[in-house]
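> Can you look at this prediction? I've put the sequence above it.
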Amino acid sequence: MDWCVLSLLLLLMGKHGLCQQEEVCSKSVINSCSDCIKSGPFCSWCKQLNFTKQGEQEAVRCDTVAQLQKGGCTANEIISPQNHMVIDKEEHLSASSNDQDPVQMSPQQISLKLRPGRSTTFTVSFKRAEGYPVDLYYLMDLSYSMKDDLANVKGLGEALFAALNKITKKAQIGFGAFVDKTVLPYTNTNEEKLKKPCDENEQFCQAAFGYRHVLSMTPSQDVFNDKVNKVLISGNLDSPEGSLDAMMQAAICGDIIGWRNSSTRLLVLATDAGFHMAGDGKLAGILEPNDEMCHMNNGLYTKSSDMDYPSVGQLAMQLEKNNIQPIFAVTKNMKDVYTELSKMIPKSEVGVLSSDSKNVVGLIEDAYNKLSSKVTLTHDVLPDNVKVTYKPNCANPIQEGNNKGICDKVPVGQEISFNVTVTADSCMEEKSFTISPLGIKDKLTVTISTNCECQCNDPINPSHPHCNYNGSVTCGICSCTEGYVGQFCNCSIGKKDEQTLRASCKKDTGTECEGRGDCVCGICYCHKTEKGKSYYGPFCECDDEHCEKFDNKQCAGNGECKCGRCKCYDGFDGSACQCQTSDQSCRTINNTVCYGRGTCKCNFCECKEGYQRPFCEKCLGCSDPCSTKLTCIECLGFGSGPLKEKCSAACNISHQIVDKFSISGNECYQKDSEGCWIKFKLEQLVGEDNYFAEILEEKVCPEPPNVTAIIGGSIAAVAVIGILLLMLIKLLIHMKDLKEFKKFQNEQKKSKWAEADNPLFKNATTKTVNPMFTGE
């Protein structure tokens, strides 16, 4: 069977089984016993003198106990701090609540001194005390829809006390009421409506309010009935109510409510509506977050209209902190809402009210039995890098993660226990945290510190013979006096020269002897490698164990490792000697190697920049040779261009002048410096910049311009354009005159002149008639 499968099958065999945690010591930089202890939970230190030899790394003193003993270190010379636990206070569990202050959990105080990474386990016992005191605070929704329920609650006093007396003879009941914030849009802010927010036909109605504390905890049934009977219904606008506001004040105003220190605290919330939560206050312009402080004056919550609703997280934290267990008595239509709320509030229950709340007593009794029989052990805020897990030992354990232990259906008087495992992952100063059952005041204070220092108890001797009388011994290592250095303080140096001497042991990294040796009198004494061989070189920079591998073999098995580099045998090549020396796969059709544009390594072409595998034949991203070689082609083929004076020296291109192309190279068609078009072909030869060119013997040049035709044409064009412009101007003037004449004719037709002669007009000729003339 596979070992991993076998390990899983044997996982439950305990610490004596085959699946124990393997003891290993993962070492990093170890310069002292403390460094070793901090490296891992199973790292131990050998303080035995002469355990290390000249030049051997002191880190060999750090390993598991088994490895140190195997290396020759005696057991009494091994430093391996263990976990220590001291029970500082352990009072016995109470048999009943007749004791003045019943004890339900033990022990009460424990001190732990832990080795980082090693866990320790202790047992916490718990027993429910019979007849343990109960404080019940009835918090009721007094919005108008709860009118019928209030009438029934006023007669519940006797039944409530009767139910609680079955549980304990030390019961107390308090009462409070809530509606919602007295601002829009939650409540009508009309002055008359604030005084009477109920229906117009309702005679008995109290003014609008957020939360009102009516009755502090009392054992008197008569007092409860008297106070509750005086309570009147109220009202508001929207359906969600200020339930969380009321619960927060009831939880943190303990002195006003009257919660006792030694009691089971129950908070019953009776409502038929949902609840407002943090952020809803913005609808009324309330931006100040809830401060989780008590703000009660004469029984009223004074900050209802000034402070936002609390969040569910804030409320859950305060309920847990004050050991209050809520019971949500809600109508059927609200059950799902409050069930989801209950999931976020530890130690809470949900019950369904009848339409008139007549079943509330039985609901409270059932919820109490569920809450009290379910014991949940957990912790408060843990210090950094500390983990706590729980394992319940009872008939009905429940597993909900590792951060709590749960036992369900625990009867009164039955003792149960929890195995609590604490682990510190790193060194830390002394800190404390508490472990407690949810909803119960009993607490266990755990004080935790870590054991990260070595207690070697070395006698003080500044001239120890092990250190050549030039230093003292600390946990087996020499601490040299001023003026002496070295593993055994055997190197005498001057005060001024010590840094210079140490600098001579440093290479590029600035670390003495590359961290692989000891600097003694300016000379590196190299340590041994993990395989027992020695580092070497002036700065211990070399070893023969860390070369490149291929096929999981160092230097592919085809060479030797020398100072971190592979020295290949004949016939092999490559950084890891992984290739046979050959260029067969790099040969081209013309029997060149990579066309002279790359090198053959491991039988593959490594091309120069731009040239592509497999044979470096073509170049991607290289400049166009047609344009780059144009000036050379111009001077070689036609003796013109910017290079014509130094053509032979500047242009090393084989070429010939042809009347037609015979090669299959890259055909180019370029314009030269004189504006003529040149055609040529370039064929790239072996090498990076080696070309053969064929140049057509004729180039195409543009014909010179006809000056006479240009001048004549220009004059003719100017004349034609002038005539056309004159005709256009004449046409425009004619059109304008024609338009004005037509306008005159139209105006003349519209005029109405008198047909009689002008009396002021005298004709130039006068006609006179002779009266005596008869016409004959």
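Received, thanks.

> can we go C-alpha only for contacts and neighbour counts from here?
OK.

> Need the three-state assignment for K169.
coil (DSSP: H, G, I helix; E, B strand; the rest coil).

> What's the local residue count around the nearest residue to it once chain neighbours are set aside?
Nearest non-adjacent residue to K169, counting by Cα to Cα, 6 or more residues apart in numbering: G131, 6.6 Å away. Neighbour count of G131, defined by other Cα atoms under 10 Å: 17.

> Would you map the strands across the stretch 501-650 of the chain?
Along the stretch 501-650 of the chain, the stretches classed as strands by DSSP state E, counting those that start in this stretch are 517-520, 523-526, 549-550, 553-554, 559-562, 565-568, 572-573, 579-580, 598-601, 604-607.

> try this one side by side with the last:
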Amino acid sequence: MHTTVYLLGLAIISSVPALYHCQQLAQNATADICAEAMTCGNCITRDPSCAWCGDDIFSGVRCDYVMSLQIRSCSNITFPSGSLNITQAQNLADADTSPTGQAVQVTPQEARITLKVGEPQVIRLQVRLAKDYPLDLYYLMDLSQSLKPDIQNVKGLAEGLERELKNLTTDLQLGFGSFVDKTTLPFTLFDVTCLNDGCCLSCDPPFSFRNQLPLTNKIGIFKESVGNVSVSTSLDTPEGGLDALMQVAACEDQIGWRDRARRIVVYATDAGFHMAGDGKLAGIVQPNDGQCRLDPVTNVYMKSTEQDFPSVGQINAMLREKNIVPVLAVTQNTHYDVYAELKQLIEGSQLGPLASNSLNVVRLVTNAYKQITSEVNVGDTSPDNIDISYTSYCDAEGPVPGSSKCIDLLLQQVVEFDVEILAQDCSPNGGQQTFTIRPFGFDESLTVIADVICSCDCESKGIKDRSLCSSANGTFTCGQCECDEGRYGTECECDSDSGSSPEDMSSCIRQNSTNVCQLRGQCICGQCVCSNPEYFGQYCECDYSCEKFQGLPCGGQQRGECYCDTRTLERECRCKPDYYGSACECISSTKDCETINGLLCNGWGNCTCEGKCQCETDSPFRGSKCDECPTCVGQCSSFQDCVLCQVFDKGPFTGEQCDMCKARITLVDDVKKLSMVNDTDFVLCEYRDDDNCTILYTYQLQDNGSYTVLVQSEKVCVSPKDGGRRTQVPWIWIIIGIIAGILLLGIFIIALIRLWIFIQERREYAKFEQERKGAGWNKSDNPLFKPSTTTVMNPMHGKALE
């Protein structure tokens, strides 16, 4: 485990130089891209980080990073940036709460943006589905012979649709239209005789599209209109439904679409459809123009035999522009799969099977309406040079980058989208570009008026002057000469026909060298033009390789400048007055290290050259100024030394340090009484001095950020007599008392020892006397005595001999 951690740490550490090197390579690559720009307009559109130096006198490449131009002391830098201005933003509201009486489902409604190429602008779009929103429903029916049984069923749709949709919205309009096919061979045939499909005199003559009934809120008229239609016939199987859809979408006034309403068209058929190109079968080659071409009297499509069928792309664009959601009701036959593919090509369309008697149309429409009102799908009409990406905020799960859709929504639920608008390049047509961002199926949208920055202001202020551009051979624009044809050079002083003379080349070679411009640039008219903005000097001999601080040479222009000695080629940092160090990394001022007591780092640390406090490791103080003490009470310790020196003339501070105290000190009679009348937080600070007296003080933070320290004018010393306050006790008597106490304690201990020894001796003597009195002497021979004679007893003495 330890080995793995070690290797991982080693890999991370070793990758740091590589990452830095990669970063430098990326910056150099971008700098090279900038350096290729020759004009200000080309510079600012080449890369978002490129800027242009417009100084009249400037050496080196003018198009570079802002920081690089600042390092080279450019004072007139053109570096435009984009902007965003919301010009109209009504609050989201239902119709009954809106000041205008109309629901607001999308906000903001208009924005003006200025786009810099490659630099995005983000607009937060809010969408809310309003309750009881108006609905316009147009029923577009295939009137070919095969759908004749469905006409009677469509008459009953009105009541069913009204009954079901009234639960979703109280403001409903219904309309009815029909289509067959183009009225020419080989699509249809005008003939009163019976045709192969059995349609005889009872059939209406063929027609392309007829607006049978404009949208109306009178359901009875809808049923009457449906009841008066008759079927027609065509020759081929596909029908002209796309012609009809185009007219339904394009003819807003004739159909009766309302501006503030959800729009649905039900497309009911049992056959396929003709598309763009099929008109050639009848010699019709003129493309569909996408315009409304209804006869104002007969309400019939007039250009059926003059214009081709529209393409699927045209239908999709028109329905999206007019905010119409198509519901494709198709019988489940071989053509159903064709319409399934069509659904994928038309944004927001719905598809469902059409039953043999069309009774499920009500269910299809209600389901489609519920789906429309439970999801928000945002799209746009942005031009080719502008890219738009979305991030959706649908619920509490957070943002979903790349998503422009929210589903399973409730009415009045607010969803948000971050719309990121990015200009890839300038529009070929130039000028303002206007486009819309709209949730599909909504009649409300966000209109965006975009200006792409493609030129610099200074480019319109060119001067044709002999003194600026050699003999008026160019126009002085944005700090440089834009030469006339056949001229070149920094001041258009060179003629392209003459070339560069040897004298010119010699002036581009540094002494003791044979390389032209140190191989870092080109010699043009006797002057070196460095190829990389990193190089400068008469011969491109110098670069910005001074020591770096925070990744910038000499810490950046704010701290110092990189100086190159053209003779020795040595680099050094020339720091500004407030900075010092080899890379201008140090700050002269110690202001950021000063604490309220006037000390640097509160006296518990060192102020580094970067103007930051480094606290002592063994001190209790921490923080950016070493003035935070987790184990201390408030700020008492910060004011302690200042109180001692300024009020009581004692403490560790010298006179100079005492004068540096910044806190304002005020003497009061009794600090404790002050706490009884002060409603704010009160911190009582106490300090016990060498005289065994207590100094009491507190502090208050003022509105301007300064502190006021309130100090009790008299120290508190405890008296043995009354327990109150008295003056300090002479220290000599304390010492005499301590010595006397020690002597008395020693005498007492010695007396106790002597008493204990005396008692022990008396006990031992009494025991001796008792033993002596009880002792006695025996009158026996001394066992050590040996007599001089020995008596031997004869055992046979006195016995008779046998």
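Received it, and whenever you're ready, just let me know what you need. Worth saying up front: this structure is predicted, and the values here are computed from it rather than measured.

> Take the strands of the stretch 501-650 of structure 1 and write them to a markdown table, including distance to G439 of structure 1.
Rendered in a markdown table, the data for the strands of the stretch 501-650 of structure 1 read as follows (distance: least, Cα to Cα, whole Å):
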| stretch | distance to G439 of structure 1 |
| --- | --- |
| strand 517-520 | 61 |
| strand 523-526 | 64 |
| strand 549-550 | 63 |
| strand 553-554 | 64 |
| strand 559-562 | 69 |
| strand 565-568 | 69 |
| strand 572-573 | 75 |
| strand 579-580 | 74 |
| strand 598-601 | 76 |
| strand 604-607 | 75 |
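
> Can you say which of those strands is nearest to F204 of structure 1?
Comparison of the strands of the stretch 501-650 of structure 1 against F204 of structure 1 by Cα to Cα identifies strand 549-550 as nearest, at 93.1 Å.

> Now do the closest one: which range of structure 2 does it align onto?
Counting by TM-score structural alignment, strand 549-550 of structure 1 pairs with no residue of structure 2.

> now stretch 658-666 of structure 1
Residue span in structure 2 matched to stretch 658-666 of structure 1, by TM-score structural alignment: none.

> Please say which position in structure 2 the residue nearest to K169 of structure 1 maps to.
Taking TM-score structural alignment, the alignment pairs G131 of structure 1 with D132 from structure 2.

> same thing with G254 of structure 1?
So, by TM-score structural alignment, G254 of structure 1 is matched to E252.

> What separation do you get for that match and D289 of structure 2?
16 Å (Cα to Cα, to the nearest Å).

> ok, now P310 of structure 2?
For P310 of structure 2, the distance to D289 of structure 2 - Cα to Cα - is 8 Å.

> try L84 of structure 2
From L84 of structure 2 across to D289 of structure 2, the span is 36 Å (Cα to Cα).

> Check C199 of structure 2 too.
Distance, C199 of structure 2 to D289 of structure 2, using Cα to Cα: 33 Å.

> More neighbours: those two, which one.
Taking other Cα under 10 Å, C199 of structure 2 and D289 do not tie; C199 has more neighbours (19 against 13).

> Which of the residues in the strand ranked longest in structure 1 are classified as buried?
If you go by DSSP state E, structure 1 has its longest strand at strand 415-424. For strand 415-424 of structure 1, burial by neighbour count (16 or more other Cα atoms under 10 Å) applies to 415-420, 422-424.

> which residues in structure 2 does the helix or strand following it align to?
Following strand 415-424 of structure 1 in sequence order, the next helix or strand is strand 431-437 (DSSP states H and E). The aligned range for strand 431-437 of structure 1 in structure 2 is 433-439, by TM-score structural alignment.

> residue ranges for the helices of the stretch 101-250 of structure 2, please.
Per DSSP state H, counting those that start in this stretch, the stretch 101-250 of structure 2 carries helices over the ranges 150-165, 219-227, 241-250.

> Tell me which of these lies nearest to I739 of structure 2.
Taking Cα to Cα, helix 150-165 is the member of those nearest to I739 of structure 2, at 108.2 Å.

> Report the angle between that closest one and helix 219-227.
Taking axes from the mean of the first three to the mean of the last three Cα atoms, to 10 degrees, one finds helix 150-165 of structure 2 and helix 219-227 inclined to each other by 160 degrees.

> Give me the helices and strands touching helix 150-165 of structure 2, please.
Helices and strands touching helix 150-165 of structure 2, by 3 or more Cα pairs under 8 Å, 6 or more residues apart in numbering; DSSP states H and E, are strand 172-179, helix 219-227, helix 361-372.

> So for that helix, what gets flagged as buried?
Those would be 150-151, 153-162, 165, for helix 150-165 of structure 2 by 16+ other Cα under 10 Å.

> Of the residues you listed, just say which sits nearest to L359 of structure 2.
Out of these, the member with the shortest distance to L359 of structure 2 (by Cα to Cα) is N153, at 6.8 Å.

> Just list the residues touching the closest one, thanks.
357-359 (Cα atoms under 8 Å, 6 or more residues apart in numbering).

> try 6 Å
For N153 of structure 2, the contact set (Cα atoms under 6 Å, 6 or more residues apart in numbering) is empty.

> quick one: secondary structure of W733 of structure 2?
Under three-state DSSP, W733 of structure 2 comes out as helix.

> Just give the nearest non-adjacent residue to Q527 of structure 2, would you?
Q527 of structure 2 sits nearest to C508 (Cα to Cα, 6+ apart), 5.9 Å away.

> what number of residues lie near that neighbour?
There are 25 residues near C508 of structure 2, going by other Cα under 10 Å.

> gap between it and E36 of structure 2?
22 Å.

> same deal with I315 of structure 2?
As judged by Cα to Cα, I315 of structure 2 and E36 of structure 2 stand 45 Å apart.

> Look at those two and report which has more neighbours.
Neighbours were counted for I315 of structure 2 and for E36 using other Cα under 10 Å; I315 has more, 20 against 17.

> quick one: which helix or strand includes the more buried one?
According to DSSP H and E, I315 of structure 2 maps onto helix 312-322.

> Then L68 of structure 1?
helix 65-70.

> Equivalent analysis for E747 of structure 1, please.
Element membership for E747 of structure 1 (DSSP H and E) is helix 707-750.

> In structure 2, what stretch matches that helix?
Applying TM-score structural alignment, one finds that helix 707-750 of structure 1 aligns to no residue range of structure 2.

> Give me the distance from that helix to the chain's centre.
Centroid displacement of helix 707-750 of structure 1 relative to its chain, using Cα atoms, centre = their mean, to the nearest Å, is 83 Å.

> give me the number of residues near S304 of structure 2?
22.

> List the residues that contact the aligned residue in structure 1 for it.
Under the alignment (TM-score structural alignment), S304 of structure 2 pairs with S304 in structure 1. Applying Cα under 6 Å, 6+ apart, we find S304 of structure 1 in contact with 181, 210.

> Lovely, talk soon.
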